[in-house]
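# Sequence and predicted structure, then a few things I'm wondering about:
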Amino acid sequence: MTGIKRYLYLALGWFSLVTGVIGIFVPLLPTTPLVLLAAWCFSKSSQRFHDWLLNHKYFGPIVRDWQSADGIPRKTRNRALIFMWCGMGLSMILVWRFWATVGLIAIGTAVSWHLLRMPLRNETVLHDEDNKR
């Protein structure tokens, strides 16, 4: 990978992570997708930062859940769907533009379809594995 491309990925990763942290406090600014984007960017640019993010107390579980082939917990999936649709519903009401509403419904439907097709992880097995560590 060229040096410029690596630095662009690194800059996008940090921008995404900082924006995701801001999203914790600002309604309608998503945190999880931005943290996942940061992890992907770091995986392309800096193994050190990628490892740091994987081992982070708060962001590590988000990234590890997404990267694992075991799927996501049902509770997490359902919570993501509820918050996503509530946030988009509020946006549709506040913006009240036909094309914005159509766009939000299309994006929400696509993301919902993706989340509903993801495998669900057996949470009891995960807790047993965590207790062994």
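Thanks, I have it.
# When you work out contacts or count neighbours from here on, use the C-alpha atoms and nothing else.
OK.
# Residue 40 is in contact with residue 12, correct?
No: counting by C-alpha atoms under 8 Å, residue 12 does not reach residue 40; the two are 9.9 Å apart.
# Please tell me I have it right and residue 84 contacts residue 108.
Yes: contact status for residue 84 versus residue 108: in contact at 7.5 Å, counting by C-alpha under 8 Å.
# Could you pull out the residues contacting both of the two?
Counting by C-alpha atoms under 8 Å, 6 or more residues apart in numbering, no residue touches both residue 84 and residue 108.
# and the comparison structure, right after this:
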Amino acid sequence: MQGILLRRALAGFGWLMVALGIVGVFLPVVPTTPFLIVGAWAFSRSSRRFHDWLYGHPRLGPPLRAWDRYGVIPVHAKMLSVAGMWGSLALVILFVSDGWLLPSLHAAVITGVTAYVLSRPSRPPNG
């Protein structure tokens, strides 16, 4: 019984992530691929049929396959993610923190994440 409930919860979570990814297709400030990756992960543990549908989808599948096979993060996604991370540091400095510890920790984490994001290829080989 618990297995069935977990699979249904993961499938529902997967569909929520796919819905958010589809919103990202139309709103440039909402990322598409990260939501689809999480949705694919949830489907991989709940429904092989939905997982295969998502990977095979003509519009949603290619960025998933590019990430899965080559670790691709497109240039526009890199720019948005890096700008968002460093913009969040500015917000922490201006509105959240009274000292230097939180902004320093935040900066250390996003420096590492920025390096990772920028180190990923921007397109598949021969693409």
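That came through, no problem. The structure displayed is predicted, hence computed values, not measured ones.
# Look up how far residue 37 of structure 1 lies from residue 2 of structure 1.
Counting by C-alpha to C-alpha, to the nearest Å, the gap from residue 2 of structure 1 to residue 37 of structure 1 is 20 Å.
# So for those two, which sits in the more crowded spot?
More neighbours surround residue 37 than the other of residue 2 of structure 1 and residue 37, with 19 against 6 (other C-alpha atoms under 10 Å).
# Structure 2: which residue goes with the more buried one?
Residue correspondence to structure 2 (TM-score structural alignment): residue 37 of structure 1 is matched to residue 38.
# Chain neighbours aside, what residue packs nearest to that match?
Nearest residue to residue 38 of structure 2, sequence neighbours excluded (C-alpha to C-alpha, 6 or more residues apart in numbering): residue 17, at 6.6 Å.
# Same question for residue 92 of structure 2.
Closest to residue 92 of structure 2 by C-alpha to C-alpha, 6+ apart is residue 103, at 6.6 Å.
# So what's the residue count around that neighbour?
Neighbour number of residue 103 of structure 2 under other C-alpha under 10 Å is 20.
# Let me see the contact set for the spatially most central residue of structure 2.
Computing the C-alpha centroid of structure 2 and ranking residues by C-alpha atoms, centre = their mean puts residue 34 first, at 1.8 Å. Contact analysis of residue 34 of structure 2 by C-alpha under 8 Å, 6+ apart lists residue 21.
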